[in-house]
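Engineer: Pasting the sequence and the predicted model now:
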Amino acid sequence: MRDDEITSFWRALGLPGLIDVHAHFMPERVLTKVWSYFDAAGERIGRPWPITYRDAEDDRVRTLRAFGVRAFTSMIYPHKPGMADWLNAWAADFAARTPDCLHTATFFPEPGAVRSVRAALDAGARIFKAHLQVGAYDPCDPLLDGVWGLLAEAGAPVVTHCGSGPVPGPFTGPGPVGRVLARHPGLRLVVAHMGVPEYGAFLDLAERYPGVHLDTTMAFTDFIEDVAPFPVEERPRLAALGDRILFGSDFPNIPYGYGHALAALTRLGQDEDWLRGVCHDNAARLLGVPGPDGDGGAPAAG
């Protein structure tokens, strides 16, 4: 699917547009470092990772709007103590000046983490990001117990990179985050990248905990299927969990066109109701995104 075919795709499904729960907007100096990481990805993962949408911030916003993305996130994540509040302040400002951005926030296991998350919620944060691979922290760290409890109580979704792809971290895999869910079973945890490569184990968690969702970020694309294909025998479980799967792209940090991520979903043999839910309706319900006429979308807070 070429980029200029994206609007035809969602219109054919009868949707008002797309919702992308896994797009990255962050301070320029941070994004520059992220791009440098991917530029050197060949040394880490053994294959090139070109950035397809390496553009200025305003251009990237315009690109998503041209695709018909009516709501998107600004996934931010710290890799050390002392970064979360600064990133949250930047993201709050970005959301204030970008009405179609879902106000995103983050956290790190450090003293004051609960206070930081409470402040972000009070400021209007609607979705959070936790990156266990980059942050290299244990989600069961006692400094985070109050954070998970607060987010569960607020009903705020947390997009969590907890799978072991593209390279494992000390606390990736279903075990650590599974222990968090056992302690906070009402947490609305969104497993990023469908949990690649531990797909089945994260589907198990979604079946066990009704608040667990999965985002499709990079999953099912040629880039991932070449190295960690989604098992064909697990496809029936995608249908059964169809109301808890959300479209994510990793824009702009993707080594292919945006349309390819959508085309990859059409190859899974699911019906149009499933595609409508994944590409728009599930996220609209989870995040309280109103319809184009201002109707629909239950609030995320419980």
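Structural biologist: Yep, it's here. All values derive from a computational prediction rather than experimental measurement.

Engineer: When you work out contacts or count neighbours from here on, use the C-alpha atoms and nothing else.
Structural biologist: Will do.

Engineer: check contacts around A113.
Structural biologist: 107, 143-144, 147 (Cα atoms under 8 Å, 6 or more residues apart in numbering).

Engineer: Surely C140 and L181 touch.
Structural biologist: No: counting by Cα atoms under 8 Å, C140 stays clear of L181, with 9.8 Å between them.

Engineer: So these two - more neighbours on which side?
Structural biologist: Neighbours per residue, other Cα atoms under 10 Å: of C140 and L181, the larger number sits with L181, 22 against 18.

Engineer: In contact with the closest residue to that one other than its chain neighbours, which residues?
Structural biologist: The shortest distance from L181 to any non-neighbouring residue, by Cα to Cα, 6 or more residues apart in numbering, is to L187 (6.7 Å). Listed by Cα under 8 Å, 6+ apart, the contact partners of L187 are 148-149, 151-153, 155, 157, 181, 211-212.

Engineer: List the buried residues for stretch 105-117?
Structural biologist: For stretch 105-117, a neighbour-count test (16 or more other Cα atoms under 10 Å) marks 105-110, 112-114, 116-117 as buried.

Engineer: Second structure follows, compare the two:
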Amino acid sequence: MSAAETHALVRRLGLPGLIDVHTHFMPQNVLDKVWAYFDAVGPLTGMEWPITYREEEDRRVALLREFGVLAFTSMLYPHKAGMAEWLNSWAAGFAARTPDCLHTATLYPEAGATGYVRRAIDDGVRVFKVHLQVGGFDPNDPLLEAGWGEIADAGVPVVIHCGSGPAPGKFTGPGPVGRLLARHPRLRLIVAHMGMPEYADFLDLAERYEGVHLDTTMAFTDFSERLAPFPAAELPRLRELGDRILFGSDFPNIPYPYVHQLQALERLGLGDDWLRRVLHANAAELFSQGIHR
């Protein structure tokens, strides 16, 4: 399904392939619950959310490779205490058997958070995932403070779902993350979904803090444009911040073919140089950085 189209774009741009910073791999029993959530999300969004790539794990990995994805992530997240360390152990094993997956970890405000964050860094984690909406926690919780310091010192990027889409949470929006960055300005945060729907506010944070990036996950697609359209007035800023935008897809949990995210980015009309940075160069540079002890 559309692999030829993704390869055609990659060839036209002269890229070795794509780097997708927002893909989901997790234990099957957890993924089943995530899929059940999306199956029932219609009343929340007013739109049905069919999972396009509801496949076995090996097939999902194979599909990304068929699409020309050189590196991807195993975005996972806890919704209660006691889950994060177990998820981190699973993700370390997945990365070990899947070399093109960036070793991913997560965290939750609990007594042991600093310890397992430090262990993940020592084990060579490449990216953390934080989901403030699903987790229902404040990133400024004191139980996370030392962990954030460890992550900032190590330079490990963090993909953080902090925007209020598809439905607001108690700690979503730019305010909580802005307070976090005020204390830890060296954090390399990747704001998921372009901060949807608070696009302008999160672009503001990217202008203020050089470590703040945004991923394209689901943004600009037909599906999201019906829910939370990206404001046309912000396109010049999006172009200017082209070195801070990273390609993300939300594979496999997307209600359309994978290639549509690429088509949505191309039709923005921001140019081939912008696309080359977004689809490959920015992530290649970001994930080559970071000091791992």
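Structural biologist: The structure has been received and is ready for your questions. Remember, predicted model here, so these are calculated numbers, not experimental data.

Engineer: what's the TM between chain one and chain two?
Structural biologist: Overlay of the two chains. TM-score (TM-score structural alignment, normalised by the length of the second structure): 0.98; 292 aligned residues with a Cα RMSD of 1.0 Å.

Engineer: about what we covered before: would you say the residue nearest to L181 of the first structure is within a strand?
Structural biologist: No: per DSSP: H, G, I helix; E, B strand; the rest coil, L187 of the first structure lies outside any strand segment and is coil.

Engineer: roughly how far apart are it and S116 of the first structure?
Structural biologist: Distance check for L187 of the first structure against S116 of the first structure: by Cα to Cα, to the nearest Å, it reads 18 Å.

Engineer: looking at the second structure, which of the contacts of A113 of the first structure still make contact?
Structural biologist: Using both residues aligned by TM-score structural alignment, their matches' Cα atoms under 8 Å, the second structure keeps these contacts from these: 107, 143-144, 147.

Engineer: now the strands for the first structure?
Structural biologist: Along the first structure, counting by DSSP state E, strands occupy 18-20, 69-73, 101-102, 104-106, 127-131, 158-161, 189-191, 213-215, 245-246.

Engineer: I'd like the distance from the fourth one to the chain centre, please.
Structural biologist: What it means is strand 104-106 of the first structure. Put simply, strand 104-106 of the first structure sits 11 Å off its chain's centre (Cα atoms, centre = their mean, to the nearest Å).

Engineer: superposed on the second structure, where does it end up, distance-wise?
Structural biologist: The superposed strand 104-106 of the first structure is, by mean Cα distance after the TM-score superposition for the first structure, a mean 0.3 Å from where its aligned residues fall in the second structure.

Engineer: can you pull the contacts of the closest residue to M47 of the second structure other than its chain neighbours?
Structural biologist: Of all residues not flanking M47 of the second structure in the chain, V41 sits nearest, at 7.7 Å (Cα to Cα, 6+ apart). Counting by Cα under 8 Å, 6+ apart, V41 of the second structure makes contact with 47-49.

Engineer: Can you say which of those are buried?
Structural biologist: Buried, going by 16+ other Cα under 10 Å: W49, out of the contacts of V41 of the second structure.

Engineer: out of the contacts of V41 of the second structure, who's nearest A232 of the second structure?
Structural biologist: Taking Cα to Cα as the measure, M47 is the one of the contacts of V41 of the second structure closest to A232 of the second structure, at 23.1 Å.

Engineer: Can you tell me how far that closest one is from P166 of the second structure?
Structural biologist: Applying Cα to Cα, the value for M47 of the second structure to P166 of the second structure is 11 Å.

Engineer: coming back round to it: save the strands of the first structure as JSON lines, and put in distance to W90 of the first structure too.
Structural biologist: Formatted as JSON lines, these follow (distance: least, Cα to Cα, whole Å):
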{"stretch": "strand 18-20", "distance to W90 of the first structure": "20"}
{"stretch": "strand 69-73", "distance to W90 of the first structure": "13"}
{"stretch": "strand 101-102", "distance to W90 of the first structure": "13"}
{"stretch": "strand 104-106", "distance to W90 of the first structure": "9"}
{"stretch": "strand 127-131", "distance to W90 of the first structure": "14"}
{"stretch": "strand 158-161", "distance to W90 of the first structure": "18"}
{"stretch": "strand 189-191", "distance to W90 of the first structure": "23"}
{"stretch": "strand 213-215", "distance to W90 of the first structure": "24"}
{"stretch": "strand 245-246", "distance to W90 of the first structure": "25"}
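
Engineer: Of all those strands, which one is nearest H260 of the first structure?
Structural biologist: For those, proximity to H260 of the first structure was assessed by Cα to Cα; strand 18-20 is nearest, at 14.1 Å.

Engineer: which secondary structure elements does the closest one contact?
Structural biologist: strand 69-73 (3 or more Cα pairs under 8 Å, 6 or more residues apart in numbering; DSSP states H and E).

Engineer: Tell me the helices and strands packed up against the strand it packs on.
Structural biologist: Counting contacts by 3+ Cα pairs under 8 Å, 6+ apart, strand 69-73 of the first structure is packed against strand 18-20, strand 101-102.

Engineer: If you compare the directions of it and strand 127-131, what angle comes out?
Structural biologist: Interaxial angle, strand 69-73 of the first structure versus strand 127-131 (axes from the mean of the first three to the mean of the last three Cα atoms, to 10 degrees): 50 degrees.

Engineer: how about strand 69-73 of the first structure: buried residues?
Structural biologist: Neighbour counts over strand 69-73 of the first structure (16+ other Cα under 10 Å) mark 69-73 as buried.

Engineer: do stretch 145-159 of the first structure as well
Structural biologist: Result for stretch 145-159 of the first structure [16+ other Cα under 10 Å]: buried residues 145, 147-152, 154-159.

Engineer: cool, stretch 79-92 of the second structure as well?
Structural biologist: For stretch 79-92 of the second structure, burial by neighbour count (16+ other Cα under 10 Å) applies to 79, 82, 84-85, 87-88, 90-92.

Engineer: Take the residues you listed and keep only those in helices.
Structural biologist: Counted as lying in helices by DSSP state H, out of the buried residues of stretch 79-92 of the second structure, are 84-85, 87-88, 90-92.

Engineer: For F230 of the second structure, see how far away R276 of the second structure is.
Structural biologist: Distance, R276 of the second structure to F230 of the second structure, by Cα to Cα: 21 Å.

Engineer: nope, R126 of the second structure is what I meant
Structural biologist: 29 Å.

Engineer: now do V191 of the second structure
Structural biologist: Taking Cα to Cα, one finds V191 of the second structure at 15 Å from F230 of the second structure.

Engineer: out of these two, which sits in the busier spot?
Structural biologist: Neighbour tally, V191 of the second structure and F230, criterion other Cα under 10 Å: the higher count belongs to V191, 29 against 20.
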